[in-house]
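Colleague: Generate a structure from the sequence data that follows.
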Amino acid sequence: MSDKVEFPYFYRTVPSDLHLCAGIVKLLKHFGWTWVGIIASRDENSMRAVQILREGIEQSGGCIEFIETFSQSNTLLFQDMKNISEIIHKSSTKVIILYCNKDFTEAVSYTSIWEAPGKVWIITAEMEFFLPSYFIDRKNTLAFTVGKKIIPNFHKFLREVNPSIFPNDSFIEMWWRDLCNNKCLKSIQRSCSNVKTSAYIIHCDIINSGDSYNVYNAVYSLAYALHDMITSRSGNTTIWSGESESCSDVLPWKLHHYLKNLHFKNALGEEIIFDENGDLAIGYDIISPVFLPDGTRIKEIVGSYNPYAPPEQEFTIYEKAMTWDSTFTEIPPESRCSPSCLPGFRKLTREGEPVCCYDCIPCPEGEVSNQTDMDACMKCPEEQWPNQKKDVCIPKVITFLTYEEPLGITLTFICIFFIFINTVILGIFIHYKNTPIVKANNQELSYILLISLMLCFLCSLVFIGHPDKVTCILRQTAFGISFSIALSSVLAKTITVVTAFHATKPGSKLRKWMGPRVSLSIVLSCSLIQTVLCLVWLFTAPPFPYLNKNSEIGTILTECNEGSIVAFYCVLGYLGLLAAISFIVAFLARNLPDRFNEAKYITFSMLVFCSVWVSFIPTYLSTKGKYMVAVEIFAILASSTGLLGCIFFPKCYIILLRPERNSRECLSKYKNY
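Modeller: Alright, predicted model coming up:
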């Protein structure tokens, strides 16, 4: 009826059913009732309202368990209601909306649908008048009714009107008798003697309802419109000249103009104005009707809905004024297909079921949900991580290999220990520099090798502690250069051993390559290549400190990014090349006469070195964070210790424990020492 094209002259002072449906949806949303059932009479108006309700409920995130309709035929009504009653008893919803044509409200009240326990009923005001008697003490019904207003002098008028004025109107006589019922409000109750009152006080309720106020507004709206029209036609006078015009000349479209632009204040001081659809700008009261044991009905106003009010004020619920039936286990009762998903979980809709029926599954790693019933979890910022319950993001723990933790302390102690051993061996070689065994093993190369190994042990300490710009650059470059010096020294030693053996043969031209300059040149040139590689690395893509926020759960790894992974593997590859050449040359020279048997020790030391670094690469790539750093430190310590132990421990054994074998005569014999 709000369609102005089809019904241009229709006006109403009761709220539109569209507003009623919107108010019901607001009520459902307020209490979180997402699982409801709908019962409606099988007429055009009710079916249209059901469709509007369905759309509104689904748009607000709710679902409908069932929609059942009943026939308008009295012969079929009770059979339909019997079937609907069975559906209600079997249903899981706790909220049922009854949208009924007012012509059938009384008949519906006598059916068995009301017997299902633990249900909340949402009804219209008309149905509220006919609630069955066994609703006594139940507090499970909410009704939408037009706002009740006390019209000035209206109750006085009711008490004084006598049915004899309208002798042919039986309805007036019925409600006149009801006013004698002591259960009516005192303001409209009259003193009657020898008057038989009805068991119900329906007419008393109707008189005291908002409908009277609607009729009052309708009459006065028409009166004001007629007044405005007459005034405008008679030159601003209140007297209508019947001589010039007759009532038949007042066509509906003429009155329509004045109704459309109507604006006045009624006796209660409320503004009366019609909107563009011809609807009065009023809303609904939400009441909770309760029958007391003495049969008195109380209608507590527990809320209101006015679509014309500001957005924040259009819907109001007074929860403190509401009372609920004792059969409800939760206050207010819940009506959901599935229980709420707590924070830390998200909804997973069950296949083939409504969206309100779902399972709750925990949020995946790295995500949280901080509200109930979230459809999807939220990813935490990179610098944060979910707590154990996955309902809030907390700062990640910043981690790196420190000097204070057990692993850092252990590696530091091992480093210092081998630096001390390295220093002692260097001291022994310096102290016994004039002995045959030190001279025979190219003491300059031995000093360089020992110093470079000491630098290797020292550079492992740079890997411990908080990474910064300087330490990140020093870590890989110091490691690469110091190891290249050590391996270059080993290579020079190996070449010297082989050259020395062949130079002792008669007529050999290799004697001129036996000087220390050649050995130093090998060390310098091989180390220079590695130094150039490191400089290119530093000038193109140097290592830098990096916060790795994604590698480990709940932690931020403070580590050094290699910058250029190609340069990093070039440095490692060059060290591998030096180690491989040294190993091959030493392996080929392992069977030389005993005087030059240092090749055996170099072979074994290179075997240890290569084994450590071959196993290092897959281990390094499979670890993260501080354990990756620990693996590299371990590889540095293990390979340096292998070189130190295999090459220098046998010589120290002879120097310190078998000094009699540290002589030129023993070295000249072809026997093991």
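Colleague: all contacts plus neighbour counts: C-alpha atoms, from now on.
Modeller: OK.
Colleague: number of nearby residues for Leu657?
Modeller: Neighbouring residues of Leu657 were enumerated by other Cα atoms under 10 Å; the total is 10.
Colleague: And the strands in the stretch 551-673 of the chain, which stretches?
Modeller: Chain-ordered strands for the stretch 551-673 of the chain, with DSSP state E, counting those that start in this stretch as the definition, fall at 555-561.
Colleague: gap between the residue nearest to Glu65 when sequence neighbours are not counted and Ser85?
Modeller: Spatially, and ignoring its direct neighbours in sequence, Glu65 is nearest to Gly37 (5.4 Å; Cα to Cα, 6 or more residues apart in numbering). Going from Gly37 to Ser85 by Cα to Cα, to the nearest Å gives 12 Å.
Colleague: higher neighbour count, these two?
Modeller: Neighbours of Gly37 and Ser85, each counted by other Cα under 10 Å, are more numerous for Gly37; the result is 21 against 18.
Colleague: That one belongs to a helix?
Modeller: No. If the criterion is DSSP: H, G, I helix; E, B strand; the rest coil, then Gly37 is strand and not within a helix.
Colleague: Quick one: residues contacting it.
Modeller: Ile64, Glu65, Phe66, Ile67, Thr93, Val95, Ile96, Ile97 (Cα atoms under 8 Å, 6 or more residues apart in numbering).
Colleague: One more: Ala486?
Modeller: In this structure, Ala486 makes contact with Ile448, Leu449, Leu450, Ser452, Leu453, judged by Cα under 8 Å, 6+ apart.
Colleague: want to put them side by side, so please do this one too:
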Amino acid sequence: MHQDFCGGWSSPGLCSEMDPYNGNLLREYLLKVNFTGLSGEEFHFLPNGDGPPRYRILNFKQIHPGKYEWITVGMFENRTLMMDMEKLQFHMNHTLYPDSLCSLPCQFNEAQMFSGKGVLCCWNCVPCGTYQYLPTRHECVDCPLGTLPSDDLLSCVPIPEEYLTYDSTIAIVAMTVASLGFVAAVYTIYIFVKFFDTPVVKASGKELSFVLLIGILLCYGMTFVIIAKPTNITCGAQKFGVGLCFSICYSALLTKTNRIARIFRAGKRTIKRPKFISPQSQLLICFGLVATQLLIGVVWLLLSPPAAGPYYPTRESNQLVCLSAVGLSYMIGFAYPIVLIVVCTVYAVLTRKIPEAFNESKHIGFTMYTTCIIWLAFVPIYFSTASNIEIRLATMCLSISLSATVSLICLFTPKLYIILLHPERNVRQSMVSSKLHYSLKQSTPNSSSLRVDSGTQSDGEIELHQRLKSCGSLSSGFSRSTSATQTCSNGTSISTQTLDSIGRGFDDFDVQL
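Modeller: Next up is the predicted model:
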């Protein structure tokens, strides 16, 4: 270039034609340069401006045991590969060439992580996690809750919703128990209505008995509400109903036990009839107790509106549940019934020594003891099944049904037994006789344990009561005697009709045999 424009070595330095010089023109002259280097090898530029490729191919191989060296096994020069195959030695195979690349292609579940910025031919293959997918070939991304990666890992697919259905085995068991109990409760109501005016029904405190039976029916019905597919409506019914049905049952039982306890406690202190033992008073007390639960339920619904939604106890689960069933929210509805159960159990213990003639307190006591056992078993199960709402709800259904069944069997079976199988015992004379036998047995000639309220009894009835007090005891006992008269131990004779008349005073207490 200098020769062409400046005359060569005869004119050293840049001439005006080369100042300033043209870079593109200089490049054209450089690409035409060729010469023999100090190594004796020819050098020239390639059309793209690179020097001629010339490589010595080395193989790191074992010369003898314990010694390794790099051995020249070939050359690449003038676009020609020359290899001495006899000198090649590979670790695993002596006949196959290793792959000539930086990185192998990644598997379908692996992301390509490049070795460095701008390096596109070398990468590391990083396996994606169990719950990750590949939106691109270079990034693993977590699938949202309620979804799992597709088989090709290109997207996430929703997990089918799970909830307690009517055709599941555990739901069928719970509904079967509830259905049988519901039928038994309806049949009991039918019998009580049919024999409404008989002594057994009257003496059982029929008003509270019907309240208790309604509560038992609601307990059985709650099973079908709990198993229903979660919606805002069914969730609201669950929140409001689980505590209400129990409150109705145990409010009635608490009212009964409180009444019995007050009657016998008052008998030791005063001759006056205790207050608030009439059927109307008992219903008001019972409804007042239930109203507390109603208030709790309404406030709970207002502060925490019912809602159904997804619940993910594990990464592979998608359960449709009432959100109140998650955690310990339902214990708000159970708190007040548990208090009623505890108080009712305390009253059952206090009235456990009431004589056999007034043994409904014993039936209530057995009911409460069994109920406590059921709830002591239910509470740990409820807390330990937080990861499986289906099991938790099914357990709740069975516990509610078992509690209702215990009340139905313990409190109403003895009455149905007399009404249906021994109607001869469902008469006033039989019940009055047992009550008077207890009273006379406990009386002494000077005692006042057999009392009447002078404000409600006639002078003749008061006189008959005084005669019984002076009688001391009946020499023939008072067991189902059908004779026209009864003889006292002092020889005094009292007609059975008279005793029946006196016995009407006991019926005011409606105490079950």
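Colleague: thinking again about what came up before, is there a quick PyMOL command that grabs whichever of the contacts of Gly37 of structure 1 are buried?
Modeller: What follows is the PyMOL syntax for the buried subset of these, where burial is set by 16 or more other Cα atoms under 10 Å:
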select buried, resi 64+65+66+93+95+96+97
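Colleague: with the contacts of Gly37 of structure 1 in mind, which one is nearest to Ile565 of structure 1?
Modeller: Ile565 of structure 1 lies nearest to Ile64 out of the contacts of Gly37 of structure 1, by Cα to Cα, at 59.8 Å.
Colleague: give me the number of residues near the residue lying closest to that closest one once chain neighbours are set aside?
Modeller: Nearest non-adjacent residue to Ile64 of structure 1, counting by Cα to Cα, 6+ apart: Val36, 5.0 Å away. Using other Cα under 10 Å, Val36 of structure 1 has 24 neighbouring residues.
Colleague: Distance of Val36 of structure 1 relative to Tyr216 of structure 1?
Modeller: When distance is defined by Cα to Cα, Val36 of structure 1 is 36 Å away from Tyr216 of structure 1.
Colleague: next one: Arg12 of structure 1
Modeller: Distance from Arg12 of structure 1 to Tyr216 of structure 1, by Cα to Cα: 12 Å.
Colleague: Just want to know which of these two has more residues nearby.
Modeller: Each of Arg12 of structure 1 and Tyr216 had its neighbours counted (other Cα under 10 Å), and the higher figure belongs to Arg12 (19 against 15).
Colleague: Residue in structure 1 paired with Arg79 of structure 2?
Modeller: With TM-score structural alignment defining the correspondence, Arg79 of structure 2 maps onto Glu128 in structure 1.
Colleague: dump the residue contacts of that match.
Modeller: The contact partners of Glu128 of structure 1, by Cα under 8 Å, 6+ apart, come to Ala143, Pro289.
Colleague: Check Val242 of structure 2 too.
Modeller: Applying Cα under 8 Å, 6+ apart, we find Val242 of structure 2 in contact with Cys219, Met222, Gly333, Phe334.
Colleague: Neighbour-wise, which one of those residues leads?
Modeller: The most neighbours of any of the contacts of Val242 of structure 2, using other Cα under 10 Å, belong to Cys219, which has 30 neighbours.
Colleague: if we can go back for a sec, cool, now which of the contacts of Val242 of structure 2 survive the switch to structure 1?
Modeller: Retained in structure 1 by both residues aligned by TM-score structural alignment, their matches' Cα atoms under 8 Å are the following of the contacts of Val242 of structure 2: Cys219, Met222.
Colleague: is it true that Pro467 of structure 1 lies in a helix?
Modeller: No. When classified by three-state DSSP, Pro467 of structure 1 is found to be coil rather than part of a helix.
Colleague: Now do it: how many residues are near it, please.
Modeller: Other residues lying near Pro467 of structure 1 total 23 when counted by other Cα under 10 Å.
Colleague: coming back round to it: return the member of the contacts of Val242 of structure 2 nearest to Ser317 of structure 2.
Modeller: Using Cα to Cα, Met222 comes nearest to Ser317 of structure 2 of the contacts of Val242 of structure 2, at 26.2 Å.
Colleague: That closest one: which element?
Modeller: Assigned by DSSP states H and E, Met222 of structure 2 belongs to helix 206-227.
Colleague: tell me, that helix lands on which residues of structure 1?
Modeller: Residue correspondence for helix 206-227 of structure 2 in structure 1, counting by TM-score structural alignment: residues 443-464.
Colleague: hmm, back to that, now the helix holding Met222 of structure 2: buried residues?
Modeller: Neighbour count says helix 206-227 of structure 2 has 206, 208-227 buried, by 16+ other Cα under 10 Å.
Colleague: what's the answer for stretch 145-163 of structure 2, then?
Modeller: Residues of stretch 145-163 of structure 2 classed as buried by neighbour count (16+ other Cα under 10 Å): 145-150, 153-156, 159, 162-163.
Colleague: In the stretch 51-200 of structure 2, what residue spans correspond to strands?
Modeller: Using DSSP E, counting those that start in this stretch, the strands of the stretch 51-200 of structure 2 run over residues 54-64, 67-77, 80-83, 110-114, 123-127, 132-136, 139-142, 147-149, 156-158.
Colleague: Work out the gap between the second one and the centre of the chain.
Modeller: To tie it back to what came earlier, the one meant is strand 67-77 of structure 2. When distances are taken as Cα atoms, centre = their mean, to the nearest Å, strand 67-77 of structure 2 is centred 72 Å away from the chain's centroid.
Colleague: Look up how far Leu226 of structure 1 lies from the match of Arg79 of structure 2.
Modeller: Counting by Cα to Cα, the gap from Glu128 of structure 1 to Leu226 of structure 1 is 36 Å.
Colleague: Which residue in structure 2 aligns with Gly573 of structure 1?
Modeller: Taking TM-score structural alignment as the criterion, the aligned counterpart of Gly573 of structure 1 in structure 2 is Ala335.
Colleague: Over to Lys396 of structure 1?
Modeller: Checking TM-score structural alignment: Lys396 of structure 1 goes with Ile159.
Colleague: show me the contacts for the residue lying closest to its match once chain neighbours are set aside.
Modeller: In space, Ile159 of structure 2 comes closest to Thr147 once its chain neighbours are excluded; the distance is 5.1 Å by Cα to Cα, 6+ apart. Taking Cα under 8 Å, 6+ apart as the definition of contact, the neighbours of Thr147 of structure 2 are Cys156, Val157, Pro158, Ile159, Glu316.
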